[in-house]
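1. fold the following for me, if possible:
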Amino acid sequence: MDSDRSGVLTEVSVQEPKANPKGKAVAGAAPPPPVVISTKVTTTSNPKGGWRRGFAIFDLVLRLCGIAVALAATAIMGTTQQTLPFFTQFFQFQAQYNDLPTFTFFVIANAIASGYLVLSLPFSIICIVRPHLRGLRILLIILDTLPRLLRLRT
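-> Sure thing, here's the model as predicted:
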């Protein structure tokens, strides 16, 4: 087996010719050349996944951080209640997230984003276990960018 720096392995199977069964050979004659039966060329890559696995682990870490931040923002915004003095201490204003439609949208959007990130975690883990799956990686990239593409068109 011969290997070069590009990771290509070449395997050559060689079979020696059969000897003359009668044992008679010509004096001073060169031995017959070996017969090549098959040649097989295979390419090898890093069996552990290399940079693809590292990229998948980085993707998983980003998803976990995104889940933590989105859930924290949803929980804080959904449970916040404030009492604000209005002009004097006798007039007070109660404020909640559902008083303004913008805050309600913020809580709902963060909840949807958290749900998507939780549902995409198994796919990200599969990309770590099998780093050579390109279709699943492309699916995650498309699903991650789809909301941005839809927002640009409106």
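2. going forward, measure contacts and count neighbours with C-alpha atoms only.
-> OK.
3. how close does the most centrally placed residue in the chain get to residue 117?
-> Central residue of the chain (Cα atoms, centre = their mean): residue 56, 3.5 Å from the mean position. Residue 56 is 15 Å from residue 117, where distance means Cα to Cα, to the nearest Å.
4. repeat that for residue 125.
-> Distance, residue 125 to residue 117, using Cα to Cα: 12 Å.
5. neighbour count for those two, which is higher?
-> Set side by side, residue 125 and residue 117 show more neighbours around residue 117, with 22 against 15, by other Cα atoms under 10 Å.
6. surely residue 11 is in a strand?
-> Yes: counting by DSSP: H, G, I helix; E, B strand; the rest coil, residue 11 is found in a strand.
7. now the second one, please; I'll put the structures next to each other:
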Amino acid sequence: MKAGTLEAGEPSHFPPPAGGINRGISIMDFIFRIVAGLATLASAIAMGTTNETLPFFTRFIQFRAQYNDLPTFTFFVVANSVVCAYLVLSLPLSIFHIVRRGAIGTRIFLIILDTAALALLTAGASAAAAIVYLAHKGNSSANWFAICQQYNSFCERISGSLIGSFVGIVVFVLLILLSAVAISRS
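-> Purely as a prediction, here's the structure:
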């Protein structure tokens, strides 16, 4: 037997190369970035285009509910838009990781930016979730009435917008975990 060759049936004492696994992780990273980008874009659009007008006694006096009536919803739209833009801008680095599996420095850079984006997205979604809860349930102690019986369409859209944002949060957690696994395997 020559040095460095294996006979048939002889076990290998070397672990399989991690290149295939890291490439798979990089492809999943790219797909997750697209999914998170679409979720945050959909959330920003759904919230940013939400409004409902209700007539009151006559058609000249009307009550209107818009997302920008509440600064929390404005923050939600801005946070989702910023995170969506970041995800689009991070796609070239994700493609770079598919091509060059051993790029640890850029992966660490992405983990730091992903964590900051996750924090921003979580802050926006959590603040908006509190207002959506008040819109649905109200608060009798503070004399805040639930408005979702009157503004049904408005409440459905803002609730749906929150779902997209929380999907983005879950995908960001998976992105950070994937990057950590890729770094540990390099």
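8. that older thread, trace the residue nearest to the centre of the first structure over to the second structure, please.
-> By TM-score structural alignment, residue 56 of the first structure lines up with residue 26 in the second structure.
9. which helix or strand contains that match?
-> helix 19-48 (DSSP states H and E).
10. what helices and strands are in contact with that helix?
-> In terms of contacts (3 or more Cα pairs under 8 Å, 6 or more residues apart in numbering; DSSP states H and E), helix 19-48 of the second structure is packed against helix 71-99, helix 152-185.
11. that one: what's the following helix or strand?
-> Next helix or strand after helix 19-48 of the second structure toward the C-terminus (DSSP H and E): strand 51-56.
12. give me the contacts around that next one.
-> The set of residues external to strand 51-56 of the second structure that reach it, using Cα atoms under 8 Å, 6 or more residues apart in numbering, is 61, 62, 63, 64, 65, 66, 67, 150, 151, 153, 154.
13. could you pull out the buried residues of that strand?
-> By 16 or more other Cα atoms under 10 Å, the buried positions in strand 51-56 of the second structure come out as 51, 52.
14. for stretch 15-23 of the second structure, same thing?
-> Buried residues in stretch 15-23 of the second structure (16+ other Cα under 10 Å): 22, 23.
15. ditto for stretch 108-125 of the first structure
-> 110, 111, 113, 114, 117, 120, 121, 123, 124.
16. please pull up the equivalent of the second one in the second structure.
-> What it means is residue 111 of the first structure. Using TM-score structural alignment, residue 111 of the first structure sits opposite residue 81 in the second structure.
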